[in-house]
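In: build me a structure from this.
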Amino acid sequence: MPRRSRLRTALVVVASVVVAALLATTLLAAVVLRRPLPEGSGEETVPGLGEEVRVSRDARGVPTIVARTAEDLFAGQGYVSAQDRFFEMDYRRHVTAGRLSELVGENEEALAADMVIRTMGWRRVAEQEWELLPADARRYLEAYAAGVNAYLDGRDTAAIAMEYTVLGQRVPVERPERWDPVDSLAWLKAMAWDLRANYDDELARALTYQSVPDVARVEQLFPAYPQDRNLPILDAASVAQQAAQTVAADVDLTEVLGEADLQEALAAADRALAAVPHLVGEGDGVGSNSWVVAGEHTASGAPLLANDPHLSISAPGIWSQVGLRCAQVDDACPFDVSGFALAGLPGVVIGHNADLAWGLTNLGADVTDFFLERVVDGEVVVDGRREPLEVRTETIRVAGGEDVELVVRATRHGPLVSEVLDVDGVSRVPVPEGAPGRRFEVALSWTALQPGRTAEAVLAMMTAQDADDVAAAAALLDVPSQNIVFATTDGHIGYQAPGRIPVRASVPASPVPSDGTWPRPGWDSRYDWQGYVDPAEMPRVVDPAEGFVVAANQAVTPAGLGPFLAEDTDYGYRAQRIRDLLTAEIAAGRPLDAAGMADLQTDQHNPYADVLVPALLEVDLEEPFVAEGQDLLRRWDRVASADSAAAAYLAAVWADLLELTFADDLPDGHAASGDSRWLEVVRTILAEPTSPWWDDRSTPGLVEGRDEILSRALTDARYSLTATLGSRTEDWAWGKLHVAAPEHPVLGGEGIPGVVRSFVNPPAQRVGGGSSVVDATGWDAASGSFAVTSAPSMRMVVDLGDLDSSTWVNLTGTSGHPASPHYDDQLPAWARGEQFAWPFSDAAVEADAVDRQTLVPGQD
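Out: This next block holds a predicted model:
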């Protein structure tokens, strides 16, 4: 089952048998659906407030919260978050605590997710992080929790969210427990997990080695970053030269790991970790675009900043828009900020204050490693001696069912994750001669499993005023490691890399690569992490000479410069397209403005066309019917617009090409997804007509070459689109295949009655763009579908010359209630590439307000 389906299965099963009965009458449906809708105006009593808090909402329901103290400000945010999205918050905390079964009842996939998350101990780490926070951060988190709980008090579950009513027809649903500040911290673990970088690539290398037992050939599927064509974020002038860690690629892994042994152990780990729900990002295209341009190149003479994080699509969307404003900004109440928040976490994650704007993209730092462990009688072998395992027992409550006990074991490297789904014990996998003992297991090292200070970093960014403040906040941002671009109202722009990045030793004469790209021998301490990169050494630049910075998940620094951050990053096609367009505008002397930046965010030039079309046009096709598809490519402007027939055809050709070329070489579950890595792989072998990769090993006695595979792909795609869209190519359109359809995580999937799905799922949108396109509506070429799996989760453009001229748009809407008019009211504009005005000043916010609410103190 695909990973995305695992969590859906865990949730929809409990609802599918009851929804039809629940909504049997129009009256009952209206009560169930509309009762949880909150009041957006008038006066509400909120126990615990020190003074009144004012909440105004614009035409899209976006709140601006104004308070006299910081504690009241965050209490107000907590109250509003619970009004709009409490079920989403409650669902997230059940997932991050490994308590999904407690919410949805007996279900195999829910239990699997709980077991893996309990094994990693997300909640336990969050509890340790609470002890690290300074007093003011604790007060803010406690105030946020108090605001959430003030909204919950006095309301039964049916008045909080319709989802509880539906779940209550199938399993016992208890009144939601009170919000705890640690619930907010645990949510950061889900963010870190979904943005953890090369975990999948590390597994894929090792598993691919089993079918392609040649490390050098495996590495051809993970080519080096093309720095000669797609530039990194920083140039050589911006970083101090440091020695990069290097590891020879021509090693023979069988010197340490037997082929079958490695496959079995790592496949077990892969199955276990795949059960973890994805709350933020999944699928090809997960990443982000961001860039910042200095005032010397803008119409206003002040910087411009643009950001659009590419994450999984869902209903409601991931982000909540909010303004947080102290009535008088001073040291006691320092916040005056607007931007995108995460329901359940106080503050603003991306946005701007009166002095500085910032955007985030995934840095892609390598923060996970798999360690192969030799375990004997409850002890693990280390350098020829034995150390005891850490062992604890977790009890998982199951709504309407029996409790499940899970024994969790860990080594000094982290929790043992291989076969974690087997509650009866962990199977031992044999190891070859030369390794200590005969069996080994797999432990996961991950920086997020150590307590950090990311919550403090979020709060610090909201009051940052200059590059030094950004650097100070970045030093606290342990995980997930994010590129930070920023600009100030006094005219500066910059870039800062944060994150807790492991330092790995280059092991002499290592039988396996020691740079973090392959699993590591846990019994040899030379492979242990040697500490972390000093925050002062992390790459940064202020006011670069070229007058702009582009950070779109590409490599951070040129090869050999700066600290070693990662081997596996996005391959930079989006980033280079943005750079090329900015450079062209600057060279032409055309000043940039906010509208132009928003247009650039929806640029749909297709880099796959640049790589593939020249080769595809050289193929001789004897069948005129098939040649009609090829003619589309010949006339194409290479723009993947929603109405483009050629874009649809190229996507079908690409999917077939990947299957024909690589399906015979790759392990189950790791088919070619078609992301930027695969584009770079195919680009390199297109110049090699007789490369072994073109040969289909499933056809013994026949050796295929490049031209034959390209011809087959062109032919197969022509016939598959004929079956799907019709025989006339003029009837084809990319948007007919490439559909963005956000789904409700509980009631939106297969197995739910169609009338319910149509209510909780926003109308599907036909969109252009695609994987590695600036308008990054990603899709999985291995899935058999062209549907959007990830997309810009929001878009924003900040004009530092006039903050009221900034623009923004969310994926769906502000509310998490399907019956609310603000559940999906931004989705059509998002699909069209439009943005809304983003007022910031007191006067502009007041002029934009359509609803006003006052939260007044009440007795606890």
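In: contacts, neighbours, all on C-alpha from now
Out: OK.
In: what does stretch 719-737 contact?
Out: 626, 628-629, 640-649, 652, 766-768, 785-787 (C-alpha atoms under 8 Å, 6 or more residues apart in numbering).
In: let's see that with 10 Å instead.
Out: Here stretch 719-737 makes contact (C-alpha atoms under 10 Å, 6 or more residues apart in numbering) with 625-626, 628-629, 631-632, 640-653, 656, 716-718, 765-770, 785-788.
In: among these, name the buried ones.
Out: 626, 629, 632, 640-653, 656, 716-718, 765-770, 786-788 (16 or more other C-alpha atoms under 10 Å).
In: narrow these to those in helices?
Out: Members of these lying in helices (criterion: DSSP state H): 626, 629, 632, 645-653, 656, 716-718.
In: ok, those vs Glu282, which is closest?
Out: Nearest to Glu282, judged by C-alpha to C-alpha, of these is Ala651 at 19.9 Å.
In: thought the closest one was touching Tyr608?
Out: Yes - Ala651 lies in contact with Tyr608 (C-alpha atoms under 10 Å); the separation is 8.8 Å.
In: joint contacts of those two?
Out: Common neighbours of Ala651 and Tyr608 (C-alpha under 10 Å, 6+ apart) are 640, 674, 770.
In: the second one: what's it in contact with?
Out: The neighbours of Gly674, taking C-alpha under 10 Å, 6+ apart as the test, are 284-285, 608, 651, 654-655, 657-659, 680-682, 771-772, 778-782.
In: mind checking which of the residues you listed are buried?
Out: 284-285, 608, 651, 654-655, 657-659, 680-682, 771-772, 778-782.
In: what's the closest of the shared contacts of Ala651 and Tyr608 to Ala819?
Out: Gly770 (30.9 Å).
In: now the second one, please; I'll put the structures next to each other:
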Amino acid sequence: MVVGTAVVVVLVLVAGTTFGVVTGRRPLPQYDGELTLDGLSAEAHVFRDAQGVPQVYAETPEDLFRAQGYVQAQDRFFEMDYRRHVTAGRLSELVGDQEAAINADMVLRTFGWREVAEQELNLLAPETRSYLEAYADGVNAYLEGRHLGEIAVEYTVLGVNVNLDDPEPWEPVDSLAWLKAMAWDLRDNYDDELDRALAYSTLKDPALVDELFPAYAAAGNAPIVDPAELELAAPLEATQTSSGTTAELPPGDDAAFEDPHLAEALEAARQALAAVPVQIARGEGTGSNSWAIAGDLTESGEPLLANDPHLKLTSPGVWAQVGLHCTEVGEACPFDVAGFSFAGFPGVMIGHNADLAWGLTNMGADVTDFFIERVRDDNWLRDGTPGAEVWEPIETRTETIRVEGSSPIDFEVRSTAHGPIISSVMDETEMEAVRHAPTEYQTELGQYEISLAWTALEPGRTADAVFALNLAATPEDVQAAAAVFDVPAQNIVFATTDGHIGYQAPGSIPVRADFPATPRPDGTWPRPGWDARFDWTGYVDPSQMPRVLDPAEGFIVAANQAVLPSGTGPFLTNDWDYGYRSQRIRTLIQQQVDAGRKFSVDDMASIQTDADSRYAEMLVPALLDVDLPDGYQSDGQRLLEDWDGSMDADSAAAAYFAAVWRNLLKETFWDELPESMRPDGSSQWLTVVQGMLGNVSDPFWDDKSTVAVVESRDEILSRALVTARQDLTVELGKDAEDWTWGTLHQLQPPHPLGAGVPGALQQFLEPASRKVGGSSSVVNATSWDAGTGSFAVSSGPSMRMVVDLGHLDRSTWVTVSGVSAHPASSHFEDQLDAWVDGETFGWPFSPTAVEGTAEDELTLVP
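Out: As a prediction, this is how the structure comes out:
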């Protein structure tokens, strides 16, 4: 019956009739009146404002989270169900026989996210388990008695090709497994680690590889914490410092990195990891801005805090706004918190309570390492000491992927002591060159495979940390919560109503031994699995994680830059974002401080939408020095003469500059790097090109595809200028003055099912595209990937919030889409235009403000 209905739905939509009225509105939930929610101990109330944001009031914590589960299932259950199928490696059961889904399931089963989550459940505090159970009960109460078409229109769409059963009951482990997806998308450094090895396989020169991965200091930007104000509870262990940043030849054994079969294994590992569906973010633009300003510098006399995480911009959006309030706040029911939650997990991830506000940005710590394993038959080389080699059995288990509408797939998961082997996950044909290499490469040392060590594959207590942050009132409370915030490693910026601002680094950070070796033992390169010196030796003690309270300058900025200067504090990574966003935020704050003008909520919001480009400051002077013929070829170049460097949506100069930057990266690097390493245009490449501009004969300027010709810097710059003019003539028209950046740089938040359905149905599932300003590595970080050739927005500020600790009801917030995941809902995209325009909505918190702005009230009764 579902399949037949779905076919009719698609045909009706394609014919242009009113699909939303017929089927799209069927799953819309009840927002007012009275409904029964079994398991409640007393009535709970849900108030919704003009944007449909739910504010939940209940008498016990369990009632509160039970009601949250019910409400989020009302608004977003398909999103929750899709996520749990992904995290459990069961996507093929939901979407059917699709190669991408099967590959994703194979990789996720190899990782074993759900199994780790099941282990975590037993580590959590009893209260946390009770909250997770209550949330699950609320979700299941909503599902009870509802058919698929009444839950979400996506089930009707899927029913065209797949026979679906009613959803399985929600379980606490479903919520915990989602934390693994969050941690996976927000891990860092693994791309750089693979890229170094792959670049070396083609460049054969460690100095050239090093040039592509400059030290953070090369950007000249400030870290988060001034070392003079660093607070540590205990002295650092010697093993927790970096071994330095000077590149050395990384052969491991006999120039292994030059071995084409190792390069194939590394590429196989990359392909396997790329098969994991993006849930939050990946690649260029993944990051966040966050800063706090002390009360001495604000209009209210109390701190202000701003946060805007830069994640994948999807339909529905990553975040679900919510308020969670105990009717009487006290020891028995202590929650009074509002902010941004993940549908599928109880509580609030980012937000504020009555005493404290907190924001999160990705710290970028190196929490993954790739180990190059020597494998022979079913054994791996544990100790490669010549004459005393030790081989150990590879651990194996069989996983079965059930594919809806097709036969089950059995495959073997293989692991070493370092972690799962990922280079052998993908299709046997693709891996044949690696696992069945020519005889001369299958020596007594075996063949190459790649395993992955990752902190999130160990069970942890991040769920406890979420609720601890929800209840935190003091800097000490934040520190205690951070001590169990295992993954992902995040920067926590916070402010309190009694006047403090602070920074705290949490996360489970591996300790690597420091010794002279090639490759370096600091996680920069893949590590030889046959040398135990490269194994992790433990984790940084939480008391040694960097923190600062009330810095002398009166503000803290954390925007993915280095936490501390190199060699200070525990070793976290060498591969930071290069800090151009953070430095621009610092500059804007300092300018206003120097002008003697106090900060308001509006000032904070204005900084969040700043589009000034450090790329332009660095590159435009060199571009203007290039001599181009007058007329057609120099039309674009003339746009740059009076340009202020702002990537505004209506700017012609911004459009031309972006095209030049894209083409410059292509002309400079595509001839020498593997396809998977094509520059994405991120802050890394800004820093690389900045370092090259002063050397007109840098080897990377030469185009290796031109035989017997050696190009210089100015020739490549000239090519980039001219081809950009030609490209935009085709894309935007001949008259350069009529170009606009927003015409190229558009956002259309994708839906998980959007690409696989007819175009008319995709238009229903996804909002129409919007022209936006901003760009990569600017504060308004609407990023795009230069390596794809497209200017389309790939990630950006998934929400924006500003919290006024002097008057919480004056705080503001906005998401990229809306509260509801139902395309027919008025709250599906009712925040999108405001987000595009840099506007925000009032954020009611006190009972008076919540009730005063409420447009709907739903009473949930036992």
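In: hang on, the earlier thing: show me the buried ones among the contacts of Gly674 of structure 1 that map onto helices.
Out: Residues of the buried ones among the contacts of Gly674 of structure 1 located in helices (DSSP H): 608, 651, 654-655, 657-659, 680-682.
In: check contacts around whichever residue in structure 2 pairs up with Thr812 of structure 1.
Out: Aligned counterpart of Thr812 of structure 1 in structure 2: Ser817 (TM-score structural alignment). By C-alpha under 10 Å, 6+ apart, Ser817 of structure 2 lies in contact with 313-320, 749, 767, 798-799, 827-835.
In: looking at those, which are in helices?
Out: Filtering the contacts of Ser817 of structure 2 for helices - DSSP H - leaves 832-835.
In: ok, and the most crowded of those?
Out: Trp835 (22 neighbours; other C-alpha atoms under 10 Å).
In: hang on, isn't Ala204 of structure 1 packed against Val212?
Out: No - between Ala204 of structure 1 and Val212 there is no contact under C-alpha under 10 Å: 11.5 Å.
In: let me know how buried Pro38 of structure 1 is, in neighbour terms.
Out: Residues near Pro38 of structure 1, counting by other C-alpha under 10 Å: 17.
In: can you pull out the strands in the stretch 451-600 of structure 2?
Out: 490-496, 501-504, 510-512, 527-528, 536-539, 547-549, 555-558 (DSSP state E, counting those that start in this stretch).
In: any idea which of those strands gets closest to Asp296 of structure 2?
Out: Once the strands of the stretch 451-600 of structure 2 are compared by C-alpha to C-alpha, strand 555-558 is nearest, at 10.0 Å.
In: roughly how far is the closest one from the heart of the chain?
Out: Averaging C-alpha positions (C-alpha atoms, centre = their mean, to the nearest Å) puts strand 555-558 of structure 2 20 Å from its chain's average.
In: so where is it in structure 1?
Out: By TM-score structural alignment, strand 555-558 of structure 2 lines up with residues 548-551 in structure 1.
In: again, but for stretch 666-678 of structure 2
Out: With TM-score structural alignment as the criterion, stretch 666-678 of structure 2 aligns to 659-671.
In: how far away from the center of its chain is that stretch?
Out: Worked out by C-alpha atoms, centre = their mean, stretch 659-671 of structure 1 lies 24 Å from the chain centre.
In: how about stretch 419-432 of structure 1?
Out: 30 Å.
In: just checking, Ala272 of structure 2 touches Met106?
Out: Yes - under the criterion of C-alpha under 10 Å, Ala272 of structure 2 makes contact with Met106 at 8.8 Å.
In: which neighbours do these two share?
Out: 422, 425-427.
In: that older thread, closest to Pro563 of structure 1 out of the ones in helices among the buried ones among the contacts of Gly674 of structure 1?
Out: Glu680 (24.5 Å).
In: need the counterpart of that closest one in structure 2.
Out: So, by TM-score structural alignment, Glu680 of structure 1 is matched to Thr687.
In: onto which residues of structure 1 does stretch 639-657 of structure 2 map?
Out: So stretch 639-657 of structure 2 sits over residues 632-650 in structure 1, by TM-score structural alignment.
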